[in-house]
Structures are given as C-alpha cells and as structure tokens.
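Chemist: only geometry, no sequence info:
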C-alpha cells in the first residue's frame, strides 16, 4: 500500500484543496489551472528524478498558512523582529524533531535550500576555525571589536582556505567546490574522484590527496554516486590532516532517518557538520537544514545574518511535520523499500544488457551510462520525457560529453516507492527505458554531422511507452481520494 494511500479524511482534503484553488482562481486563474495541471502531469508520469518525491497533504498544507507573513531574523528567543513567539515555537519543534530523528547534538532548520545549508555550513566552519585564534591574537572579546584593517586580514585568510570535495563527474555536487559555483570561489579547492576501473571511492587515494593538499574542510556526500560511503574512514582521513569533516547528505537523508544507513554508513556520528535538504528521500518540503556537534553550534546558529536573511517560517513548520512523519515506524519500511527498489531497477537494467556506473547500486540512485545506445544523456532524457518517463541527464566519470550533454541519466526510486511501486514494477520500468533508448538515434546538425542534442525515436515507441507508463501508474494513484473540481 502506498504511503499516500487515501486518508480517512480524504473528503476533507479534497474540499480544502478545491476551496483553496477557488480562492487562487479569483485572483489569477492561470495559476490555479497550472496548479491543477501539475498534479495531473505528476499523476500521469513515471517520476524517476532522484531528487524529487511526493510530500504528504499534511506537509503541503502546512506551507500554505499565515506563517508566510512573518519576518523572524535571528534565532529562537533572540529575534530582530517583535511578535515572533509562535515562530520560536515552530522552529524549536522542528529542531527537536530533527535532533531526535537523526541522533544529532544540534539542529538548525532555517536554511531555505540545500545550497543555503552548505553555504551556511562553510562560513560557520571558517568562522569556528579562525574565530578563537584571531580573538586571542587580537586581544578582543568578540569579532565585532575587530577593526576594518583586522577584518581585511581575516577576509584574506578566509579566502585562501582549502576545501577538498568529490568531483562533479564522480558524483559530487556543484556546491562541493565546483569552480563556477560560489564554493569554488570561496575556497582554494581540490577534488577527489573515484577509481577509473570500478567507479568506486578509493579511500586510500582520498587519504593521499588529503595529505598532499592539506584542506581545512573535507566534504563527503554526493549527488550522483550510486553507492554507500564509509564515513568512519572519511573522519579518519579528516583527523589525520586536521580537517573539519562536512557531510552533505541531502540525497540520502531519508535512508539515514529510515535506519537503512547505520553504523559507519550513517554520517551523523562521524561528521563535525552535516547538511541536508528536507525533500528528496526525506519526503518533506523543499528546504534545508544543518546538524552539528555542540562545538560548532554557536557558529552555525549565526547563519542569520552571516548568510541567511529571514527564515521561511511556514516552511520550517512543514519541516517539523515531515520530521514527525519520518519518526514513525512506517517510514523505516518506506526507506528500506527505496533501497530494495533501486536494486530491482538496477537488476532490471543489467539483465537487459545496459551499462551502469559502478555496476549497480546500494542506495537509492541508479546511474545509467547511455553511451552504449549511441546517444547522449541529453538525448536520452528528452526521448524518455516524450515517452512519459521523467529523468535527468547526468555526467559519468571522465564523461567525454561534459556536464551539459553528458553520457548518463540519473534515476532514483524515492518518488515511485512513495506511490507503492515494488520489485516487479521497477523491473518493468527498466524494460520500458531500455526499449525507448534502444530505439532512439541521434539527429543531425545543420552541417550534416551527428547531433548531441536532437534525436529521433522510432515510430510508435513514445506513444506505446506512454500507454504502458499510464497503465503502471494507474495501479498506484497519487494522492488517492484527492479529487479536484
């Protein structure tokens, strides 16, 4: 049964949404219609984007309240605006749930997104690492007493700090030191990759790189790496070079919360700072949060005004609801199903001769190398979208097509698992994808050569796949009991 099976109060939910849409339509009917169409589109498609999911009606409704009207810069009990007592309650509840859910010493739920969480964490780590020595050196009690000349020296020092993160083509994220991203401009950055033969993390190679580069921060975690990470080993490496270990668990937070990743695969006991989003596999609202040891708590708590402005109080409230949902035993079952279904999807590809980066998966991600089909990732993404299958193109290690056209597509199981898909359904999904890709060929450029963008799908394939996809999703309705007028 789907985790979003019809609730006992489905009539109430339908009535609430229909009335809300009527109110919206009275002001801007096109927005109301687009909202209805988005639900229809999501219901009809096979959503396999690894960073997307479906939030519960309770989580969604929590965002549509008057908490949206509040400015609440600052922290609980220490706001720069009056009248924030209810925001304090919301933020405190969300942080308490997050700490209990993940077994963390401290939680900060204000970041608006994963990128905001990472930026806040970076600046907090920098401030924590230099604040004590600088205050002692300058004989002042706090950083507000530093002169402008002192601040200039400090800015120069911060600008030259070093960060070691996973490379983009190996599965890292833009915010892990990718040069065009702000993280790659804040730091003197370097990257570790994966073994060129297996595609797996080589911890000895990471250790050697860290000893050579001597970073201030080591970032672990990934956006497109289909395997688990041993965070105990990453902490050992960080300790050996005197680095702060920061883990970005945005993608797999749901597998941590659901007890699928335990022991050395759970980053919380090993990292100094952990960042995450509250959506993706965690199935909450779009937003970010940070977990940290008590040592780093005071620095992270200054996210506003250091990086952030006013927190989104209505989203913090929705985070509290989603964290409460993830504490339920049923979420552990869901999380295990996400991992099991990824294995079924991978097996479905492998038995049909498709090539997977690292040869498989043991998390929620399957990274398919589409070069064997003679097309680029962009062509594969577009052909599948035409066929009712929603994915995203993604780089693979040493990708000859770069980060725009790519040679891979990334697939994830969280969303369809929420709908109730199991092993048989994911095997069928693999069959449909292979069928589409094997009958897609590159188009031609104006000069007559093969294109990396345009493509040709054999007649009837897209329509037949759409029909098959519709048949699959019809068995697992999205938000059943929610009927829009």
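Modeler: Ah, there it is. Only a predicted model underlies this, so the values are computations on that prediction, with no experimental measurement involved.
Chemist: Could you use CA atoms for every contact and neighbour count after this?
Modeler: Noted.
Chemist: Now do the closest residue to residue 267 other than its chain neighbours: how many residues are near it, please.
Modeler: Nearest non-adjacent residue to residue 267, counting by C-alpha to C-alpha, 6 or more residues apart in numbering: residue 231, 5.5 Å away. Using other C-alpha atoms under 10 Å, residue 231 has 22 neighbouring residues.
Chemist: So residue 231 is in contact with residue 262, correct?
Modeler: No: checked against C-alpha atoms under 8 Å, the pair residue 231 and residue 262 is beyond contact range at 10.5 Å.
Chemist: Second structure for comparison follows:
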C-alpha cells in the first residue's frame, strides 16, 4: 500500500515513488529490528508541519531569534510532558539524536583525556560509551565492562573492581543488545563508591519504562539519555533528563556546546509521542511488547536456538546461530528475502568479525504496534526457523513461500501511520 503525497508526487515523482516503495515494504514485511517501530499518524503529521520553517537557537524564553511566541510553547509542552511521564526534575528535548545526546553528557561532566566507563560494544554496549572507533573513545580514555561468558549476564563484582581501579568520571549503563533488565541500583552503588556520574542510556527501553514494563532509572541515575523513537514510538530525536542540580550543565552542553537551533518539527512530534505514551493504552502496549518477546524467546528455544543469556526480560532477543551452522549475516539477508527484517549482530565473545558475525538481533516493538500478540509468536518463530534453515540450504523457493505467508498476516494487521 502507499499513502497519497500529492505535492511530493507533483514536484518530485522520482522521490515520491521511493517513499511509496518504502511504505509498501514497511506494510508487507515483518519488522523485527528492536530499534525500529511505527509512529502514529499524529506523530508523522507533527514531523511535517510548518514548524520546520523556524530557527530557534537557545531555550524557551531565552532565544537568539525573534518570532518564538509559538515555538516556546511547543518546547515547553514537550519538556513538561517528558518530566511528567518519566518523573524527572529536568528535561532537555533538543538533542538531534542519541549519539549527540551522549556527547553532551561528556561535554557536561568530563574533560578530554578523562577516564569513562561503559559496556564494550561486542558485549552489547553502544559506540558512544567510550568504544575505541567512536569519538568518545578517541577523546576520552574508555574502559569497558562486559558479561560473563557462561551466563551472558553482567558480573557486578567485576564491574565494581574495574570502577574502583580505573576511577572513571562517568559510568554508562544500558546498551543496544541487552536482553535482560538493567540493574540500576547496582550501578548506582558502584558509581557512588568511585565518585562517578551515572548515566543511564535507556534509548532502547524508554517506552518500556514509560509503560511500567521495566524499572525506572530515575531514583538511581544522575542523568538519563534516551532516543525518542524505538519503544517510545516517537520521531527520530533524543532527550536528556536529570536531577535539577545537573540542568544547567546539560543545557549548556547541548546548546551552545554542540548544536545550533533545535529541529522544532521534531520537538512537536516528541510532544505528541509523549502524550500518547501517557495514555493507558500505551501501558498495555509496553506490557505486550515484553510478553511477546518472552513468548517468542520460548518458541525459539523450543526450536533449538541458542539465545544469549537464555532468554529475555525486555523487547530484545540476541541469538547465536553458531549451533545452526549459519553465519548471522547470511541468515539476516535470507530472512530479509523472506520478508522478515532483522539485523546481523555480534554476540558476546564472538569469534567472527563484526561485519560477518555469529548472531542476529530481533525484537518485538514493531510487531506489537501492529497488534500481534503472544498467540502469533509460535508462527514467527517457525518462520525464523524455516528461514535460517533455508539460508543454510540456499533454498530460495522456501524463502519465497515464507514471504507470502508473512505478507498475508501483515495484511490482516495494518501498521499505525500506514493505515490510510
């Protein structure tokens, strides 16, 4: 299916055709990438408003451009909704994305060359948590913790030992491939003991926290960094939240430290998403995301898949395909041809290279947004199982059969924002 875009079609039919093709792809495929989701029609509309036309350097009431009478209200609304939804004292909704938000944290609390600590990228962390190829690993001295090889879980005795030895200025908790509940109190205790600022990067689980499906870091972390898409179902943007004592340092780091004018149309879409996330229906959504992930994990285990940490507590499942004798990249590309969208991913202690790893990463935010429930997860697991088997055998006919089955189920469950 494609939605009408009359002005775009008239002005640039080539680009309009590409947008239509992407709409059809998103409508017909089973999207299992845990960092992706469907935004509502309201969020889409807010993202494309005339707020795009305004420059607004500074903060509400303290701008460097005139004509901010409406923009100030939009930003104040987004900030108020963020504070209410997450129960924080301060919120900044201006960061352009998650990585710039994390860079602002470094600018606020560290100097170049200082020691910072985060989860190693191959273990499930994020590039901006001090990993070497990132600017955060080049400008700061990054030390990394990981997970136990036997359990796939964080060993907090090892984290504490490393923190006390290295004395980092900042400790990041959270990541991009963590299928288990983040123990914010344990990290907070370690941060206090070594005198570090604790930053909870909840980009992946912000929607689960807002919906009560994951514990909140608010009582424990000094700063919370998050994107506004993923499980929160907002636009591609970010927020920084904190205790009031850190408000000035964070605001100064975002602007003028890293950015010029905020993207006002994104701020508006964030406000809409935060409003949606405050509704009882969103709480039910967040609970369903986790229920679906757990049901899918159990169905995969029943089919002989090796799941890192043995399962999941949240929206995300990390699978090691070594026992299936199919590399992650081969499996991911075959599943894509079968209409099942995943990403290949390293697993802890992976002997293979990052661009050709052993695992795939999947999640349930998107399929839950389409109304799929636990009763559908056995079928999803079966498609994955058949797809991985077909990848190993290079059986394109089997992949085509799966794709038609996937498309049939997707047609019965229209996606938010695409159902026109």
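Modeler: Thanks, I have it. None of the values given here were measured: they were computed from a predicted structure.
Chemist: any idea how far the residue nearest to residue 267 of structure 1 is from residue 189 of structure 1?
Modeler: Residue 231 of structure 1 is 21 Å from residue 189 of structure 1, where distance means C-alpha to C-alpha, to the nearest Å.
Chemist: cool, residue 373 of structure 1 as well?
Modeler: 35 Å.
Chemist: Kindly report the same for residue 181 of structure 1.
Modeler: Residue 181 of structure 1 is 11 Å from residue 189 of structure 1, by C-alpha to C-alpha.
Chemist: of these two, who's got more company?
Modeler: residue 189 (21 against 13).
Chemist: Nearest residue to that one in space, please, no chain neighbours.
Modeler: For residue 189 of structure 1, the nearest residue in space outside its immediate sequence neighbours is residue 163; the separation is 4.8 Å by C-alpha to C-alpha, 6+ apart.
Chemist: tell me which element the one you found is part of?
Modeler: strand 162-166 (DSSP states H and E).
Chemist: what do you get for residue 468 of structure 1?
Modeler: Counting by DSSP H and E, the element that carries residue 468 of structure 1 is helix 461-474.
Chemist: so where is that helix in structure 2?
Modeler: On structure 2, the counterpart of helix 461-474 of structure 1 by TM-score structural alignment is residues 398-411.
Chemist: From the chain's centre, how far out is that stretch? Work that out for me.
Modeler: Centroid separation between stretch 398-411 of structure 2 and its chain, computed with C-alpha atoms, centre = their mean, to the nearest Å, is 27 Å.
Chemist: and that stretch, which residues are buried?
Modeler: Going by neighbour count (16 or more other C-alpha atoms under 10 Å), the buried part of stretch 398-411 of structure 2 is 398-400, 402-403, 406-407, 410.
Chemist: Can you tell me which of the residues you listed lies closest to residue 37 of structure 2?
Modeler: residue 410 (14.5 Å; C-alpha to C-alpha).
Chemist: For the nearest residue to that closest one once chain neighbours are set aside, give me its contacts.
Modeler: Excluding its sequence neighbours, the residue lying closest to residue 410 of structure 2 (C-alpha to C-alpha, 6+ apart) is residue 28, at 5.8 Å. Taking C-alpha atoms under 8 Å, 6 or more residues apart in numbering, we find residue 28 of structure 2 in contact with 339, 406-407, 410-411.
Chemist: Can you check which helix is longest in structure 1?
Modeler: helix 114-138 (DSSP state H).
Chemist: Next, the angle from the helix or strand that that one is followed by to helix 114-138.
Modeler: The first helix or strand that comes after helix 114-138 of structure 1 along the chain, using DSSP H and E, is helix 148-159. If you take axes from the mean of the first three to the mean of the last three C-alpha atoms, to 10 degrees, helix 148-159 of structure 1 sits at 130 degrees to helix 114-138.
Chemist: Now do helix 148-159 of structure 1: everything it contacts.
Modeler: 126, 186-188.
Chemist: How about stretch 188-200 of structure 2?
Modeler: By C-alpha under 8 Å, 6+ apart, stretch 188-200 of structure 2 touches 109, 159-160, 163-164, 167-174, 184, 187, 217, 220-225.
Chemist: Quick check: buried residues in the biggest strand by length in structure 1?
Modeler: Ranked by residue count and defined by DSSP state E, the top strand of structure 1 is strand 450-457. Buried residues in strand 450-457 of structure 1, counting neighbours by 16+ other C-alpha under 10 Å, are found at 451-455, 457.
Chemist: So which bit of structure 2 is the strand holding residue 163 of structure 1 matched to?
Modeler: Going by TM-score structural alignment, strand 162-166 of structure 1 sits over residues 115-119 in structure 2.
Chemist: That stretch against structure 1, how far on average?
Modeler: On superposition with structure 1, the mean distance recorded for stretch 115-119 of structure 2 (mean C-alpha distance after the TM-score superposition for structure 1) is 0.5 Å.
Chemist: Show residues contacting that stretch.
Modeler: With contacts defined as C-alpha under 8 Å, 6+ apart, stretch 115-119 of structure 2 is touched by 125-126, 129-130, 140-146, 163, 166-175.
Chemist: cool, and stretch 286-301 of structure 1?
Modeler: Residues outside stretch 286-301 of structure 1 that contact it (C-alpha under 8 Å, 6+ apart): 75, 99, 104-117, 120-121, 124-125, 127-128, 268, 271-279, 315, 319.
Chemist: Tell me the counterpart of residue 308 of structure 1 in structure 2.
Modeler: In structure 2, the residue matched to residue 308 of structure 1 (TM-score structural alignment) is residue 259.
Chemist: does residue 212 of structure 1 sit in a helix or strand, and which one?
Modeler: Element membership for residue 212 of structure 1 (DSSP H and E) is helix 203-213.
Chemist: which parts of that helix are buried?
Modeler: Buried positions in helix 203-213 of structure 1, judged by neighbour count with 16+ other C-alpha under 10 Å: 203, 206-207, 209-210, 213.
Chemist: Report the two of these separated the most.
Modeler: The most widely separated members of those are 203 and 213, with 15.0 Å between them, by C-alpha to C-alpha.
Chemist: mean deviation of the helix holding residue 212 of structure 1 from structure 2?
Modeler: Averaged out, helix 203-213 of structure 1 is 0.8 Å away (mean C-alpha distance after the TM-score superposition for structure 1).
Chemist: Tell me the residues of structure 2 aligned with that helix.
Modeler: Counting by TM-score structural alignment, helix 203-213 of structure 1 pairs with residues 156-166 of structure 2.
Chemist: go on, stretch 135-149 of structure 1?
Modeler: Stretch 135-149 of structure 1 covers no residues of structure 2 once aligned (TM-score structural alignment).
Chemist: likewise stretch 178-190 of structure 1?
Modeler: Using TM-score structural alignment, the residues of structure 2 aligned to stretch 178-190 of structure 1 are 131-143.
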